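>>> what follows is a protein structure lacking sequence information:
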């Protein structure tokens, strides 16, 4: 790369970083460079694609329970974070899928797999998952992750251009790719998961769901799973680490829960 071209890139980088600096609802600094309207459109497109590709559950009781829990979680989220921009309308769909999973997408789309309803044994445990997923949307984690991935690729491109003509360039790029994956992408993703866990705990308590059931949920997840990779190689915290963090925040969550009217999504 020509020195003058590299200098221009380096001068522009601080301006890009400053324009994208933001804070999550918990006060953690983050960098989000993707326009929100684009994130919303991507969320809507992804959800529409899922509905075309995956069968939707026709189980009336399951749909009723998921809709009830989601409604309570959304109302509590709006009460806790009134200053944050939330979707005006949320769409909730139960998909026929045996994996114990759920997700929330920018633009107010929530998907719950029927397999999760076998692991989340109570509405309170389901609320822990939906609260966690709504926390991801509220904290703009999708934007942050996408910004991060774009930054890694741009940085590797600059290094590749600087190393033009170097016989070891391919090996260097491979090493940088591994370093970016282990040193940036995965730990940062764990930070997102941990933040969403704590936000979800506060949200479910405000919604009138017993926060202690979040611990029971992750114990169920651990029992249902076939093992996890070592935590430093995983995008998600180990179940034990997750439970410990939730227990440390439990006293405050229980105080909130005791001051609310318990939610009723059993019917």
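Right, received. Where do you want to start? Quick caveat, the model's predicted, so the values are computed rather than measured.

>>> from here on, just use CA atoms for contacts and neighbour counts.
OK.

>>> which residues are contacting the helix or strand where residue 131 lies?
Using DSSP states H and E, residue 131 sits within helix 123-138. Outside helix 123-138, the residues that touch it by Cα atoms under 8 Å, 6 or more residues apart in numbering are 24-25, 65-66, 69-70, 73-74, 84-86, 102-106, 116-117, 120, 142, 192-193, 195-201, 203-204, 209-211, 213-214, 216-217, 265-266.

>>> second structure follows, compare the two:
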């Protein structure tokens, strides 16, 4: 009986897969936008209320304008590729938070935060676009929902929970994502997301009219700022700076060709 149950679960997980647009990677897809996005939007709202939004109007305007252009490029791609329903689910929002942390992130559904501490690494508008493209790509590829699905599979949760609609069940799924990030077993999976977001982000920033060469330069500057990692790459949730630089440089010609192919409406910078 136990073996039959296991086989049924494995079969269901195999069936409940979808494909990441553009990259073609198969992803586990047990969590719908209807389950994930309300929790995402609520958490983002709470974060914005509790943290200090930058009063630098110039920098804030730049973050919002770059975000708008890149999200519009993504929206254009989705609507041209039979993904209008998915595109309608996004609620794009871009905020700059006064914080020295060198970071930026995007939650499911398109809620993006930049910390002022990352702006010197970005250095210019194209650098901001490189980071923005990467973060927007996480939302586009539904990495958050995939992490929830993976967490559910690892925890052996029932399919009833997977498809539950009650708030407490949704919260349980959401919280699982943030309980497994430090486990070594999840790290390689996270690196897959990071590498995929690097490539997709490069395409999106070029589609939006930005200089794709700057994506690798952001990581050159990051490397100078942080130095080499003190731990091996296989124990990191992110690829090493050197690895990212090499990957972005090597992928630039293909990203440029894909951006040209997807960009039905050219944008003049």
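Sure thing, it's come through. Predicted, not measured: the structure shown is a model, and the values here were computed from it.

>>> tell me which of the contacts of helix 123-138 of the first structure fall in strands.
Of the contacts of helix 123-138 of the first structure, the ones assigned to strands by DSSP state E are 102-105.

>>> gap between residue 246 of the first structure and residue 221 of the first structure?
Going from residue 246 of the first structure to residue 221 of the first structure by Cα to Cα, to the nearest Å gives 15 Å.

>>> an error on my part: the question was meant for residue 49 of the first structure.
Distance, residue 49 of the first structure to residue 221 of the first structure, by Cα to Cα: 27 Å.

>>> so for these two, which residue has more residues nearby?
A count of neighbours by other Cα atoms under 10 Å puts residue 221 above the other of residue 49 of the first structure and residue 221, at 17 against 11.

>>> name the nearest residue to the more buried one, ignoring sequence neighbours.
Closest residue to residue 221 of the first structure apart from its sequence neighbours, by Cα to Cα, 6 or more residues apart in numbering: residue 119 at 6.6 Å.

>>> to which residue of the second structure is the one you found aligned?
Residue 119 of the first structure maps onto residue 121 in the second structure, with residues paired by TM-score structural alignment.

>>> is residue 194 of the first structure in contact with residue 242, as I believe?
Yes. Checked against Cα atoms under 8 Å, the pair residue 194 of the first structure and residue 242 is within contact range at 7.2 Å.

>>> tell me the counterpart of residue 247 of the second structure in the first structure.
Following TM-score structural alignment, the counterpart assigned to residue 247 of the second structure within the first structure is residue 245.

>>> coming back round to it: dump the residue contacts of the match of residue 119 of the first structure.
127, 218, 221-222.

>>> which of those still touch in the first structure?
Retained in the first structure: 218, 221-222, out of the contacts of residue 121 of the second structure (criterion both residues aligned by TM-score structural alignment, their matches' Cα atoms under 8 Å).

>>> ok, those vs residue 156 of the second structure, which is closest?
Minimum distance to residue 156 of the second structure across those is 38.4 Å, recorded for residue 222 (Cα to Cα).

>>> you'd agree the closest one is up against residue 240?
No. Taking contacts as Cα under 8 Å, residue 222 of the second structure lies outside contact range of residue 240: 10.6 Å.

>>> how close does the match of residue 119 of the first structure sit to residue 219 of the second structure?
8 Å.

>>> what does residue 198 of the second structure give?
Separation of residue 198 of the second structure from residue 219 of the second structure (Cα to Cα) stands at 11 Å.

>>> ok, residue 199 of the second structure next?
Per Cα to Cα, residue 199 of the second structure is found 14 Å from residue 219 of the second structure.

>>> give me the number of residues near residue 245 of the first structure?
14.

>>> I should have written residue 253 of the first structure there, sorry.
22.

>>> cool, and the one 10 residues further on?
Residues within reach of residue 263 of the first structure, counting by other Cα under 10 Å, total 19.

>>> check contacts around it.
Counting by Cα under 8 Å, 6+ apart, residue 263 of the first structure touches 72, 207-209.

>>> what does residue 78 of the first structure give?
Contacts of residue 78 of the first structure by Cα under 8 Å, 6+ apart are residue 86.

>>> what is the aligned counterpart of it in the second structure?
Using TM-score structural alignment, the partner of residue 78 of the first structure in the second structure is residue 75.

>>> likewise residue 138 of the first structure?
That one, residue 138 of the first structure, aligns with residue 140 by TM-score structural alignment.

>>> ok, that match to residue 129 of the second structure distance?
Noted for residue 140 of the second structure: a distance of 15 Å to residue 129 of the second structure, by Cα to Cα.

>>> so for these two, which sits in the more crowded spot?
Taking neighbours as other Cα under 10 Å, residue 140 of the second structure and residue 129 compare with residue 129 leading, 31 against 25.

>>> show me where the stretch 1-150 of the second structure has its helices.
If DSSP state H, counting those that start in this stretch is used as the criterion, the helices of the stretch 1-150 of the second structure fall at 2-15, 33-50, 57-80, 84-89, 119-122, 125-140, 143-155.

>>> residue 184 of the second structure: which of these is closest?
It's helix 143-155; of the helices of the stretch 1-150 of the second structure, that one is closest to residue 184 of the second structure (Cα to Cα) at 13.1 Å.

>>> check the mean deviation of that closest one from the first structure.
The superposed helix 143-155 of the second structure is, by mean Cα distance after the TM-score superposition for the first structure, a mean 1.5 Å from where its aligned residues fall in the first structure.
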